[in-house]
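Enquirer: Kindly generate the corresponding structure for this input.
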Amino acid sequence: MKKVFAFIFGLMALSVPASAEMLSYLIEERVTEEFGFELPVGGEFDIRLVNVSDAEAVVVPDFWYDKNTGQFIANVVMEDGLKTRVTGLATLTVPVPVPVRKLMPDEIVTEADLQVVPLPHNRVGGFVLTTMNDIVGMEVKRVLTRGRPVMKQSVTPPIIVDRGDRVEIVYTKGRMNLSAPGKAIGSAAKGEEVRIVNVVSNKTVVAIATEEGKVEIMN
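Expert: Reported below is the predicted structural model:
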C-alpha cells in the first residue's frame, strides 16, 4: 500500500477545486471514523484532494488511509452514477498556542505573547503545552521561538517568595485569623511549600506561598 501511495503522489500534484467541498466533507467523515476515540480534543483535518471530477460526490464506499503519512485512497460514487478513484492527504491538526515573538529567559508569558494555530498532530509530542492556561503567567526558562510550540521544560511557575524575603505569615482556623512577620529561608512558586522563620518567636515553620510577600500555614 505504501508503494501505491508513493507512486500516485509521485505522478500527481495536489489541488483543491471549488467543486470538491462535498467530497472533502465525505472524506473527513471517513477519516474521523478511522481515528474514533483516538481523535484528540480540538482535532481537525486539512483535506487536500487529487484528480477530482467536476461532478458532485454522493458516497465513499471504499476508503484506505495511512495515519502516519495522512495519505488516502477512496473509491467515490459521483452524482452521475460513475465511480472514480480519488487520492489525497488528510492531515490531522490540533490547536496549539505558540509565541508571536521571541521570548527570553526570566520573562513572564502573557496572553498577548501567544496565538493559537493549527499544527500537524504528529508534530505535537507529549512534552508540548497545548492550552493557553498551561503557559500564560509562566516564567521562561529557555528561549521561546516565535511560531514554535512551547515545551514543558521551557517554562516554570514564577518564584513569588525568594530566599531572604520578608513575608507575612498568615494562620487561619475557623474565625481565628492570626498573622506574624517572617523571613523566607527558601524559595517557592505559588502553591509550593517554603520554610519561614517567625521573627517574633524565632521558630521555623513550613508554609504555602500564596502571593508575593505572603505565606499561609495550613491546618
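Enquirer: alpha carbons only for contacts and neighbour counts from here, please
Expert: Fine.
Enquirer: helix/strand/coil for L26?
Expert: What DSSP: H, G, I helix; E, B strand; the rest coil gives for L26 is helix.
Enquirer: Give the full set of residues in contact with it.
Expert: Residues in contact with L26 (Cα atoms under 8 Å, 6 or more residues apart in numbering) are V59, V60.
Enquirer: Could you check how far it is from S53?
Expert: 14 Å (Cα to Cα, to the nearest Å).
Enquirer: Tell me where the protein has strands.
Expert: For the chain, the strands defined by DSSP state E occupy 44-50, 57-65, 71-78, 83-99, 114-120, 139-140, 155-156, 159-161, 166-173, 176-184, 188-189, 193-198, 204-211, 214-217.
Enquirer: okay, those in CSV with distance to A20 and mean neighbour count next?
Expert: Below are those laid out as CSV (distance: least, Cα to Cα, whole Å; neighbours: other Cα atoms under 10 Å):
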stretch, distance to A20, mean neighbour count
strand 44-50, 8, 20
strand 57-65, 8, 17
strand 71-78, 11, 20
strand 83-99, 11, 21
strand 114-120, 22, 17
strand 139-140, 44, 22
strand 155-156, 43, 21
strand 159-161, 53, 21
strand 166-173, 65, 18
strand 176-184, 65, 16
strand 188-189, 53, 20
strand 193-198, 58, 21
strand 204-211, 56, 18
strand 214-217, 61, 22
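Enquirer: Which one of these lies nearest to F5?
Expert: Set against F5 and scored by Cα to Cα, these come closest in strand 71-78, at 7.0 Å.
Enquirer: Any chance you could list what contacts the closest one?
Expert: 5, 55-66, 83-90.
Enquirer: ok, now with 7 Å
Expert: Applying Cα atoms under 7 Å, 6 or more residues apart in numbering, the contact partners of strand 71-78 are 55-66, 83-90.
Enquirer: still on that earlier bit, who wins for proximity to R148 among the strands of the chain?
Expert: strand 83-99 (5.5 Å).
Enquirer: now that closest one and strand 44-50, what's the angle there?
Expert: Angle of strand 83-99 versus strand 44-50, following axes from the mean of the first three to the mean of the last three Cα atoms, to 10 degrees, is 140 degrees.
Enquirer: Let's compare: structure for the following, please.
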Amino acid sequence: MNFVAIRTLILCTFVAGLTLAATSVGTQASSPKTQSEPARLLGNVEVTNRLVTLGDLFHNAGDLSNKAVFRAPSLGQSGTIRAYRVLDAARRAGLTRIAPTDVAIVKVERASEVVTEHDVVEQLKGILRSRSLVSGDGRVDVELTTRLVDQHAVPGTMQPFDIRNLRFDRTTGRFSFNLLVAGRSDIGAVRITGSALETVLTPVLTRNMRPGEIVTESDVIMTPLPLNKAQQANPALMDEVIGKSATRTLRAGIIVNAAYFSEPEIINRSDVVSIIFKAGKLTLSMRGKALASGSKGDVISVQNTQTNKILRGEVTGPGIVQIGPISNQIASLGVPIQ
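Expert: As a prediction, the model looks like this:
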C-alpha cells in the first residue's frame, strides 16, 4: 500500500458518518429506572470507543449511560450532529427525562494518540542500536523515501505503533520495514523505506581559498557526514587549522585536512629583520635581511647587513630571527667579544 495515498478523512458533518445504533438495539428500549434529575445534553463530547453512548452525550444519563446510539468518528477526527437528532435517538433508546437545552449542534471528537514521523524514526534508531547494526553511541541520520504523514492510534495502548520485518543493509544503509499503527486495521501494514547512515561532525570548508590565505573560524563549519567518508578523509581538529595558511587552492565543501595547511609565513624573502642573540642576561640585536621566507618555528638564513655575514636562525615572530649561542655567529654580529 502506498502510504502517500493513505489519508484519514476529516468528517465535515457528523450526520453523514454516523449511524444510529438503534438499528441494532431496536426502535424502542425498555424504560429506565427513575432518574433523580433530568439528563442534560452536552455540546462538546470526546469519546474513546467506536460507539457513542448516552453517557457520552448526556450528563446524568443514569442506567442508560452505556447505551450506544451512534457510531463515533474515525480516530483523531471529529464530527457534528444536530441536537434534535441526538434527542430523538436518546428517547428511542429509553431516555425520557431530558432537561430543556439551548444546544443546537453537538460536536463529537474521537480521542487518539498521534504517531509522528519523528516517533517512528527515533524507534527505528533504537532498534538499529539494540541490534548492533550501528554503534551504540554514534549519531545516526535517517532519511525516509516513503512520505510518512501523522497517523492516529488507539489511545492508552502500551505500544501505539510497531516496526516489523526490518531489513537493513550495513554497506549502503538502506532499510525497509512494515509499520503497524495500533487500532488501525483500516490501513493495515504500511511499507516504509529509506536510509540510515551513521554520521560524525566533521570540519568542512565554507569558502574557496587560495594559497597563502589564513583560515578563520568562519571559514570552517562542523557538518554531520557519513562516518566512513569522514574517516577516509582524515579530518583535522579545529585548532589544527584555525590561523593556519592554505598551501594549495581549496574549494568550498571539502573536508578540512591538516595536510592542506601550514603555519603562515611571517617573514618574506628580502624582508628587513631584527637578528636577536640571547645568552643568559646578554641580548644583542642587529638589523639584517631575510634570504628566505619563513613561518614561525622555521630556520632560515639571514644576512647581517653590517658585516654581510650569513647566519642561520629561527623565526620567532614577525620580522624577528633568533640565533643560537655560537661564537662565530656572535662575531658575525659585528660586536666584540668581551
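Enquirer: what TM-score do we get after superposing?
Expert: Laid over one another, the chains give 0.65 as their TM-score (TM-score structural alignment, normalised by the length of the first structure), with 198 aligned residues with a Cα RMSD of 4.2 Å.
Enquirer: ok, back up a step: make a markdown table from the strands of the first structure and add distance to V16 of the first structure to it.
Expert: As requested, the strands of the first structure are exported to a markdown table (distance: least, Cα to Cα, whole Å):
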| stretch | distance to V16 of the first structure |
| --- | --- |
| strand 44-50 | 6 |
| strand 57-65 | 14 |
| strand 71-78 | 15 |
| strand 83-99 | 10 |
| strand 114-120 | 19 |
| strand 139-140 | 41 |
| strand 155-156 | 40 |
| strand 159-161 | 51 |
| strand 166-173 | 63 |
| strand 176-184 | 63 |
| strand 188-189 | 51 |
| strand 193-198 | 57 |
| strand 204-211 | 54 |
| strand 214-217 | 59 |
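Enquirer: Go through those and name the closest to G126 of the first structure.
Expert: Using Cα to Cα, the nearest of the strands of the first structure to G126 of the first structure is strand 83-99, at 12.6 Å.
Enquirer: contacting residues around that closest one?
Expert: Here strand 83-99 of the first structure has contacts from 42-52, 70-77, 113-121, 130-132, 145-150, using Cα under 7 Å, 6+ apart.
Enquirer: looking at the strands of the first structure, which is closest to M22 of the first structure?
Expert: Of the strands of the first structure, the one closest to M22 of the first structure (Cα to Cα) turns out to be strand 57-65, at 6.3 Å.
Enquirer: how close does the residue positioned nearest the centre of the first structure sit to F35 of the first structure?
Expert: Nearest to the geometric centre of the first structure sits T130, at 1.4 Å (Cα atoms, centre = their mean). Distance, T130 of the first structure to F35 of the first structure, by Cα to Cα: 20 Å.
Enquirer: again with D46 of the first structure
Expert: Counting by Cα to Cα - D46 of the first structure and F35 of the first structure are separated by 15 Å.
Enquirer: Mind telling me what P17 of the first structure corresponds to in the second structure?
Expert: Superposed on the second structure with TM-score structural alignment, P17 of the first structure falls opposite E117.
Enquirer: doesn't L148 make contact with that match?
Expert: Yes. E117 of the second structure is within contact range of L148, at 5.9 Å (criterion: Cα atoms under 7 Å).
Enquirer: who has more neighbours, the two?
Expert: Neighbours around E117 of the second structure and L148, counted as other Cα atoms under 10 Å, are more numerous at L148. The numbers are 17 against 14.
Enquirer: got the contact list for the more buried one?
Expert: F3, E117.
Enquirer: To which residue of the second structure is K203 of the first structure aligned?
Expert: With TM-score structural alignment as the criterion, K203 of the first structure matches K309.
Enquirer: And that match, how close does it get to K289 of the second structure?
Expert: For K309 of the second structure, the distance to K289 of the second structure equals 11 Å [Cα to Cα].
Enquirer: intersection of neighbour lists for the two?
Expert: Shared contacts of K309 of the second structure and K289, counting by Cα under 7 Å, 6+ apart, come down to Q303.
Enquirer: Figure out which of the strands of the first structure is closest to E107 of the first structure.
Expert: strand 139-140 (5.4 Å).
Enquirer: what distance separates the closest one from the centre of its chain?
Expert: 17 Å (Cα atoms, centre = their mean, to the nearest Å).
Enquirer: quick check: it aligns to which part of the second structure?
Expert: Going by TM-score structural alignment: strand 139-140 of the first structure matches residues 245-246.
Enquirer: Contacts made by the matching stretch with the rest, please.
Expert: The contact list for stretch 245-246 of the second structure (Cα under 7 Å, 6+ apart) reads R210, P211, G212, E213, I214, V215, Y260, F261, S262, E263, P264.
Enquirer: mind redoing it with 10 Å?
Expert: 209-216, 258-265, 295 (Cα atoms under 10 Å, 6 or more residues apart in numbering).
Enquirer: Following superposition onto the first structure, what is the mean distance for it?
Expert: With mean Cα distance after the TM-score superposition for the first structure, stretch 245-246 of the second structure departs from the first structure by a mean of 2.6 Å once superposed.
Enquirer: so who does K67 of the first structure touch?
Expert: Applying Cα under 10 Å, 6+ apart, we find K67 of the first structure in contact with V31, E34, F35, A90, T91, L92, N122.
Enquirer: burial of the third one, as a residue count?
Expert: The local packing of F35 of the first structure (other Cα under 10 Å) involves 12 other residues.
Enquirer: Name the nearest residue to the aligned residue in the second structure for V155 of the first structure, sequence neighbours excluded.
Expert: Residue correspondence to the second structure (TM-score structural alignment): V155 of the first structure is matched to F261. Distance criterion Cα to Cα, 6 or more residues apart in numbering; nearest residue to F261 of the second structure, sequence neighbours excluded, is A246 at 4.6 Å.
Enquirer: what separates the one you found from R210 of the second structure, distance-wise?
Expert: 7 Å.
Enquirer: likewise T202 of the second structure?
Expert: 22 Å.
Enquirer: again with E198 of the second structure
Expert: Applying Cα to Cα, the value for E198 of the second structure to R210 of the second structure is 33 Å.
Enquirer: before we move on, what about P160 of the second structure?
Expert: With Cα to Cα as the criterion, P160 of the second structure and R210 of the second structure are 56 Å apart.
Enquirer: which of these two has more neighbours?
Expert: P160 (19 against 13).
Enquirer: nearest residue to that one other than its sequence neighbours?
Expert: A182 is the one closest to P160 of the second structure (Cα to Cα, 6+ apart), at 5.0 Å.
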